[in-house]
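Engineer: any chance you could fold what I've pasted below:
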Amino acid sequence: MASISNQDIDAVLAHVDRSLDDSLARLFELIRIPSVSTDPAYRDQCRAAAEWLSRDLAAIGFEASVRKTTGHPMVVAHEKAASAPHLLFYGHYDVQPVDPLALWTSDPFEPRMEALPNGDTAIVARGASDDKGQLMTFVEACRAWKSVTGKLPVQVSMLFEGEEEAGSPSLAPFLDATADELKADAVFVCDTDMWDRETPAVTTMLRGIYTTEIEITCADQDLHSGMFGNAARNPLQVLSDIVSSLRRTDGGVAVEGFYDGVKELPDAIKALWKRLPFDEEAFLGDIGLRDPAGEAGRSVLEQIWARPSCEINGMSGGYTGEGFKTVIPAKASAKISFRLVEGQDPQAIRDAFQRHVRARIPRDCSVSFRDYGLSPATVMPIDSPFLTRTLQALSTEWQCEAALAGTGGSIPIVGDFKRRLGCDALLVGFARFDNRVHSPNEKYDLSSFHKGIRSWVRILAALAD
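Structural biologist: So this is what the prediction gives:
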């Protein structure tokens, strides 16, 4: 398709501005449907939300349908355009439970507008930010293009799921079954944050994850520490020795082979990150800390975005109740998580960790492992034209350089898109860090909703070449 004219873009943006109240009214309709995916009592409401989205997309010309899964349904929609890139847009219509209800200042499913001290206005309701407000920014951008020009600049498919807050159990099999239908040139996910209040961001780096629990057993019963102390092996001591062996003195992870395949951060990315308005001291100071941990000589951003990690998430064993009990426990356990980066094989990391642990288990003790999650890291190539043009479009709308960000967290669904559809994913979100996502009084700023719609208008135009 030929380049979209500035005149067309300006006309569509003007329509977005004029129609903001109508866009808000549609968002409020969707928010009022209490689509809580984790509670079986809301099963019908989850389906109602899927059906609402399907009808709304059909009303603007998409071929839309509600698809059955073993859980809550998927919404799939297509709008074809000749000779244009094919984009797949992903969002989720399910929301978190509202508990504790007493902490809400109003009905969680009756959206209200609240003036903010900074002059903005907040949309307060469950799902306002995660993910109904974000999802609808893209839908409203498509609606504006169709209303003004009668067509979209690019070919668009949409996939909205209803189980993201429940771990997306139906997504992988659904992608396998619909791979030919949903395969696209790129996937866009709108479920992330801006860099700061005025700086948009594209997240292109997601760490993978391996989560596990180890349990060490020594004696076949709890023992009296006066009668058996020194002579009997203490599993808490064994566990402590193993945990302390996981880190080197320089802060790196000591598991043999852990860094196999890990590459240094490209200079271009380092340069981009150095330009970001990020204060390391304030980042740690805000949580009551001062000195960076982890690998010596690496920046905080590099450590949380681009380096693998090993963290102890919990340890238990023995007596921890009120008072004191002089006991040597029979068992001790620890929950441990590894965040992984590009080049690391999660299976190989699991095997290396288990070897590391087993090598430190005394011969009259035993260890068992229980794995909870295993997924690789995902990275969008920085020379991708989809990324370059998206950054340019965001920078134009927000009148500042858009940030190219990573994230320390893991979003397994992005890996599913890569493995099952062969599509790289860009995460473009307009939430702010104070949106109280998953908490009482969740909000989405009106400026995020309005400029989010305008941003997608520009991104769709930028990708039309």
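Engineer: contacts, neighbours, all on C-alpha from now
Structural biologist: Noted.
Engineer: can you show me the strands along the stretch 101-250 of the chain?
Structural biologist: Ranges of strands within the stretch 101-250 of the chain are 112-115, 121-124, 155-161, 186-189, 201-206, 208-217, 223-224, based on DSSP state E, counting those that start in this stretch.
Engineer: could you do the stretch 301-450 of the chain as well?
Structural biologist: 309-317, 327-328, 331-340, 366-375, 378-379, 403-407, 425-429, 443-445.
Engineer: how far is the last one from where the chain is centred?
Structural biologist: Right, strand 443-445. Distance, stretch centre to chain centre, for strand 443-445: 18 Å (CA atoms, centre = their mean, to the nearest Å).
Engineer: ok, and what's touching it?
Structural biologist: When contacts are defined by CA atoms under 8 Å, 6 or more residues apart in numbering, strand 443-445 is touched by residues 120-126, 128-129, 133, 431-432, 435-437.
Engineer: please give the structure of this sequence too, so both can be compared:
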Amino acid sequence: MSHLQSLNTYFETKREVHLDELKQFLRIPSISAISAHKQDMKTAAEWLADSMKKIGLENISIDETKGQPVVYADWLHAEGLPTILVYGHYDVQPVDPLNLWETEPFDPQIRDNKLFARGASDDKGQVYMHLKAIEALLQTDGKLPVNVKFCIEGEEEIGSPNLPDYLMTNTDKLAADIIVISDTGMQGPGEPAVCYGLRGLAGVQIEVKGAKSDLHSGLYGGGVQNAIHALVEVLDSFRDEEGTIQVEGFYDNVIPLKDEERTAYASLNFDEDALKAELGVDALFGEKGYTYTEQTWARPTLEINGVFGGFSGEGIKTVLPAEAGAKITCRLVPNQDPDEIVAKLTAHIEKYKPIGVSVEITEFDKGKPFITPFDHPAIQAAGRSYEKIYNVPTAYIRGGGSIPIVAAFDEILGLPVVLMGFGLSSENIHAPNEHFHLENFDQGLRVIGDYYYEIAQFTKEDLKK
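Structural biologist: The predicted structure is shown next:
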């Protein structure tokens, strides 16, 4: 019997048991952002550790950090074969607004072959799939085809503030050949995708200050700088009419897209007209010379996220605002450094700042971009495993968003990162009625199990980045 036949039989037999166990995990309100759930975080970590022990993992530890603990486990008996480090997180987002949930967020319910609960898709359901794939392999074969380590944290939803220190302190403990993360999504229903790159992030707040207080527009208008006008002048200088960023040196380190990548993106036949209809706009807008997928996956951005200042209440108030501000974020692509981009933004703002005002810049979220070459053996192996189970070609994509800790794994441990996600964009992650499509739970278990066999075909040398 082939390993896929064995996995099919095992997962079919154990499906209800596995879903009941996952529901236990989902009932724990492990909300890292709310201090009142500190005990729930501990309970979730202990539940994970206990589950790891039951399936046969070894060297299990709940490692304390300055915040929430990291749960570690391993199985290291495949001598000479590669080691996979599986990363995930057991913390979840807050559930507000509670009144929009159709059922209680921590009372898992199955409707229309979807499992509804906070954390069902992001990320408890996907972490749990890796545990059950390991269980199935140990139960059917008595061993694993490769070595495996787990690093499951409890602070991803608050930006993983303590994980980089944990990684640097435990580099030997976490040593592996590749990192596998199932905390992303597929291209669409029945359309598997391997994400091989994510954009980074640099965020700032600009505050423009003019006179020491708001001024009467009749007495002072035309003679004193208006802080909002000054802010608008600065903001307008960031991009030209075609969306190209005008900050000096912004594109200097951007790595051009390979022809093979552009061909792969074009083969997805992305429907821009359908997107326009979905969004309710008559046209898309982006950097000239690039398609929508290229613009949102592989090109950097500079976006104004919010503007504040002056009077915005009912009616009108005839003042010259003394202060105004804006929040800016840049999505960055491989080889762009967040600190360098913030420095270039700062220089640009000083250059284009109008007379009569001062400007203060406050730095916010920063995260480095990440990429593993899409022709890397571990990436292509993931595509083959998806195709065996879903029976359709795998898409190789980049993600437009940012998961800063992925770049930290890449930078600190220096390993190829494989993003094998099974979620869908429609699953309301971070929102009321989060859910996980169970067809992807079922098929994903088989994909993960097969992937371990795929990686066993490579030597450690093959997998070096």
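Engineer: need the TM-score from the superposition.
Structural biologist: Here the superposed chains carry a TM-score of 0.95, computed using TM-score structural alignment, normalised by the length of the first structure; 455 aligned residues with a CA RMSD of 1.3 Å.
Engineer: picking that back up, quick one, which of the strands of the stretch 301-450 of the first structure is nearest to residue 35 of the first structure?
Structural biologist: For the strands of the stretch 301-450 of the first structure, the distance to residue 35 of the first structure is smallest for strand 443-445, at 16.7 Å, taking CA to CA.
Engineer: which residues of the second structure does the closest one align to?
Structural biologist: Counting by TM-score structural alignment, strand 443-445 of the first structure falls onto residues 435-437 of the second structure.
Engineer: with stretch 187-195 of the first structure instead?
Structural biologist: Using TM-score structural alignment, stretch 187-195 of the first structure corresponds to residues 179-187 of the second structure.
Engineer: same check on stretch 231-242 of the first structure?
Structural biologist: Stretch 231-242 of the first structure maps onto residues 223-234 of the second structure, going by TM-score structural alignment.
Engineer: list the buried residues in the matching stretch.
Structural biologist: 224, 225, 226, 227, 228, 230, 231, 234 (16 or more other CA atoms under 10 Å).
Engineer: I'd assumed residue 335 was in contact with residue 210 of the first structure.
Structural biologist: No. Counting by CA atoms under 8 Å, residue 210 of the first structure stays clear of residue 335, with 10.9 Å between them.
Engineer: neighbours of residue 387 of the first structure, how many?
Structural biologist: When neighbours are defined as other CA atoms under 10 Å, residue 387 of the first structure has 21 of them.
Engineer: spit out the contact partners of it.
Structural biologist: Counting by CA under 8 Å, 6+ apart, residue 387 of the first structure has contacts 202, 426.
Engineer: please pull up the equivalent of it in the second structure.
Structural biologist: Match for residue 387 of the first structure (TM-score structural alignment): residue 379.
Engineer: how near is that match to residue 294 of the second structure?
Structural biologist: Distance of residue 379 of the second structure to residue 294 of the second structure, computed by CA to CA, to the nearest Å: 20 Å.
Engineer: can you find the partner of residue 296 of the second structure in the first structure?
Structural biologist: Looks like residue 296 of the second structure aligns to residue 304 there (TM-score structural alignment).
Engineer: give me the neighbour count for the closest residue to its match other than its chain neighbours.
Structural biologist: Closest residue to residue 304 of the first structure apart from its sequence neighbours, by CA to CA, 6 or more residues apart in numbering: residue 408 at 4.9 Å. Neighbour count for residue 408 of the first structure, taken as other CA under 10 Å: 21.
Engineer: got a list of what the counterpart of residue 408 of the first structure in the second structure touches?
Structural biologist: By TM-score structural alignment, residue 408 of the first structure lines up with residue 400 in the second structure. By CA under 8 Å, 6+ apart, residue 400 of the second structure lies in contact with 198, 199, 296, 297, 298, 331.
Engineer: can you tell me which residues contact whatever residue of the first structure lines up with residue 200 of the second structure?
Structural biologist: Aligned by TM-score structural alignment, residue 200 of the second structure pairs with residue 208 of the first structure. Counting by CA under 8 Å, 6+ apart, residue 208 of the first structure touches 339-341, 346, 374-378, 409-412.
Engineer: with distance to residue 94 of the first structure as new columns, can the residues you listed be given to me in a markdown table?
Structural biologist: Below are these laid out as a markdown table (distance: CA to CA, whole Å):
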| residue | distance to residue 94 of the first structure |
| --- | --- |
| 339 | 26 |
| 340 | 28 |
| 341 | 29 |
| 346 | 29 |
| 374 | 24 |
| 375 | 23 |
| 376 | 25 |
| 377 | 25 |
| 378 | 24 |
| 409 | 20 |
| 410 | 19 |
| 411 | 16 |
| 412 | 17 |
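Engineer: and of the residues you listed, the nearest to residue 141 of the first structure?
Structural biologist: Taking CA to CA as the measure, residue 411 is the one of the contacts of residue 208 of the first structure closest to residue 141 of the first structure, at 25.1 Å.
Engineer: the closest one: neighbouring residues, count only.
Structural biologist: 18.
Engineer: same question, residue 164 of the second structure
Structural biologist: 15.
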